[in-house]
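Participant: Predicted structure and sequence below. I'll ask about it afterward.
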Amino acid sequence: MPSSGNGSGRNSGRGNHRGAGGGNPRPKSGGGRDDKQKRAGKPRPEERRYDVGPGASKDGPKSGRGASARGGAKGAPKKGEQRTGGRRTAPSTSREYETRAEERNRERYAGKKEVKPPKTFPGAEQEGERLQKVLARAGYGSRRACEELIEQARVEVNGEIVLEQGLRVDPEKDEIKVDGLTVATQAYQFFALNKPAGVVSTMEDPEGRQCLGDYVTNRETRLFHVGRLDTETEGVILLTNHGELANRLTHPKYGVKKTYLAHIVGPIPRDLGKQLKDGIQLEDGYARADHFRVVQQTGKNYLVEVTLHEGRKHIVRRMLAEAGFPVDKLVRVSFGPITLGDQKSGWLRRLSNTEVGMLMREVDL
C-alpha cells in the first residue's frame, strides 16, 4: 500500500542515517517526553525566580542570592541594603517600627522603680577628696609621702588623728592639720619679701616710685601686703592672697609680735629698756615695747633690738626719738614666726607649709 511504503521508507531512512553516523542512538521520543515531565517541577535557570520575602515564588531559594541574581552582578546590594563608600550598610529599619518598639518599651517599664547601677569602685558614693590628695596639692610631697604622714599619725582632721588611708575630706569645711599646724588647702599663696630702703609699701604708686607690686608683677593671682613698713625701713614684709589671715595678722586683738633692729647713737642709759616697756607717751597715746635688748655696741654706736605687737605708723622710730635717741637705720627682722634670716635685700621667697601653719596658729586659724 502506498501509505505503508511511505512510512517504511521514512523509518528506513532514519535508521540508515543513524547507522552512518556511527554514534549512539538517540533515546526514543517517548523517553524524552518522560524526562520533560520529571523536570516539570524544576524550572530551567532562565525561568527561575530568585525573589525572597513577600511575593517570592515557592520554587525560589530562601537565601539572599535572589537579589544578586536579579541585580545582574555578583555582590549587588541585598533588598533593604544600601552601599556607602563601597561598603554595605545594615538594612534600614522603618521609623514607624522603631516608634512602635519604643512605645512598647515605655509601657513595659512604666511605673517601675529606677534601678541604679552599683558603683565601680569602693567609696565612690562618698563625697569629697582623699586626704592624701589634698595634702599633696598643698605641697606636702607626693601622694605616697602624704600616705606615710598618715601612717605616722601626724595628720588630724577636725581634731582627730587619722590612721586610715583614703579618708575623704572637704577642704572647704574640714580643718586639716599636719604636726599640729593648719594646712592651707586652697590655692593660697604666701611670700616673704626683704624690702629694700626706698621702696614704698603699696602695691601701686601713682607717683611712679618703686613699690611692692614691682616684685610680684608676674603672679597669676592678685597679692596684697600684710601691714606696712616705712619707705626708709628695710626688712621682712608678707605678701599673700589670703584675706582672713592678713586681717588677723594686723589686728591688735591677736597681738602678733614684730621684731626690729635699730641703729642709734649713745651713750644710752641702763633703764632705756624699762622706759620702753613701761610705755612712751606719744601724740596718739602710749606705746609700749614687749622686749628690748642691746645687740651690739661699737663706741657710741648701738644696735638695739625692739619687739612690740603694735602696728602704728612709724611706731619704733617715734618711741626711740621720744626717748632721746633718733634712729639712723631700721630693719624689721621678723614678723611673728617668719624671720628674715639670710634672705638678701630685694629677694622674694615662698613660705614653706610649716611657716604658713605657724602663721595660722598665731591667729587661731
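Facilitator: Noted; the coordinates are in hand. Numbers count the residues shown, from 1 in each chain.
Participant: From now on I want contacts and neighbour counts done on CA atoms only, so please keep to that.
Facilitator: Noted.
Participant: Figure out how far the helix or strand encompassing residue 146 is from the centre of its chain.
Facilitator: Element membership for residue 146 (DSSP states H and E) is helix 143-151. Centroid displacement of helix 143-151 relative to its chain, using CA atoms, centre = their mean, to the nearest Å, is 21 Å.
Participant: buried residues in that helix?
Facilitator: 143, 146, 147, 149, 150 (16 or more other CA atoms under 10 Å).
Participant: then this one, side by side with the first:
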Amino acid sequence: MRLNKYIAQAGIASRRKADELIQNGNVKINRMTVKEMGTEVQEGDVVEVNGREIEAVAKKPVYIMLNKPLGYITSVSDEKGRPTVLDLVADVDARLFPIGRLDYNTSGLLLLTNDGDMAYRLTHPKHQIYKTYRARVSGVLSRERINRLQNGVDIGGFVTSKAKVKVIKQGERSAIVELQITEGKNRQVRKMFAAVGNKVQELERTAVGELYLGRLMVGHYRKLTPKEIEYLKDC
C-alpha cells in the first residue's frame, strides 16, 4: 500500500496532507525518515508520523456536509487555539478531515470525510468540479469587471481559470454576486474580486458541484445521501 494512502487510512490526514507530511520529513518507516513520494508500505513495516506509531485500519467511510459558520478554522487542529470545524462534528464516531477549505471569515458548505481516496480525488487539480459562492462586494460590478472575472484574473503570480459570474442584485454601494470556480487557491474568491476593484464584505459557499447547502442551518451538519456519495465518486 502506498505510504500516503496508509496514513490516510490511519485517520491522520487526507492523502494530499499525507504527501506534505512525507515531504516535510515527518514520517518514518522502520525508524528511517522517508521523503520519497510513492513509497510502498510492506507487511510488518512500522510507520510513524510525528513520532507516533500508526496503523491503517479498515473503517466504514463517512461523508458529511457541514454549514460552516464564520470564525472556525478548516483544519484538524490550530496552534492558536481557535475553534476548528471538527469541533462541530465531534459527536461523529469517525476521524474526519475536511475536503478542501474555507477561510476563517467565510461560511457555507464544507465536506468532511474519513475517506482519504475520495478527498484526494476531489482536491486534485485535474477534477474540474465547480464550487459556487455567493458574495456581497463593495461598489459597482461593471460589465468590464465581470468580463475580467469570467476570463481569468491575476491574483498574485497565478492567473485564474474562466469563471461563471452572475450579478444577483446591484445596489448603489454594493452588489450581491454568484461566482462559480473550479480552483481552490487560498482566499481565491476574495483575491479575484480585489483584483478587479471590489472588496468582499461577506462570502458564503453554497454548492460543491451538484451538492447544495439548501436549508442546512449554520453550524449544523448532515450525512450525505447514497445518491450524493455516488455523484462525488463519479466526479
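Facilitator: Good, I have the coordinates. The structure presented is a predicted model; accordingly, all values stated were derived computationally and were not measured.
Participant: neighbours around the closest residue to residue 118 of structure 2 other than its chain neighbours, how many?
Facilitator: For residue 118 of structure 2, ignoring the flanking residues on the chain, the nearest one in space by CA to CA, 6 or more residues apart in numbering is residue 233 at 6.9 Å. Using other CA atoms under 10 Å, residue 233 of structure 2 has 12 neighbouring residues.
Participant: any idea what residue 233 of structure 2 aligns with in structure 1?
Facilitator: Aligning on TM-score structural alignment places residue 233 of structure 2 opposite residue 360 in structure 1.
Participant: Isn't that match up against residue 244?
Facilitator: No. Taking CA atoms under 8 Å as the definition, residue 360 of structure 1 is not a contact partner of residue 244, at 9.9 Å.
Participant: So which residue is smack in the middle of structure 2?
Facilitator: For structure 2, the residue nearest the mean C-alpha position is residue 100 (1.0 Å; CA atoms, centre = their mean).
Participant: Residue in structure 1 paired with that one?
Facilitator: When structure 1 is aligned by TM-score structural alignment, residue 100 of structure 2 is paired with residue 227.
Participant: still on that earlier bit, OK, contacts around the residue nearest to the centre of structure 2?
Facilitator: 110, 111, 119, 123, 184 (CA atoms under 8 Å, 6 or more residues apart in numbering).
Participant: What strand or helix carries the third one?
Facilitator: Meaning residue 119 of structure 2. Using DSSP H and E, residue 119 of structure 2 sits in helix 116-123.
Participant: so that helix matches what in structure 1?
Facilitator: Under TM-score structural alignment, the match for helix 116-123 of structure 2 in structure 1 covers residues 243-250.
Participant: Would you mind listing the outside residues contacting that stretch?
Facilitator: With CA under 8 Å, 6+ apart as the test, stretch 243-250 of structure 1 has contacts from 225, 226, 227, 240, 254, 255, 256, 311, 360, 363, 365.
Participant: Select, from those, the two members most distant in space.
Facilitator: Across the contacts of stretch 243-250 of structure 1, the longest distance by CA to CA is 20.6 Å; it joins 311 and 365.
Participant: one step back: can you tell me how far the residue nearest to residue 118 of structure 2 is from residue 217 of structure 2?
Facilitator: Per CA to CA, to the nearest Å, residue 233 of structure 2 is found 26 Å from residue 217 of structure 2.
Participant: Do you have the strands of the stretch 101-250 of structure 1 handy? List them.
Facilitator: When secondary structure is read from DSSP state E, counting those that start in this stretch, the stretch 101-250 of structure 1 shows strands at 129-130, 155-157, 160-161, 168-169, 176-178, 181-182, 190-195, 224-226, 234-240.
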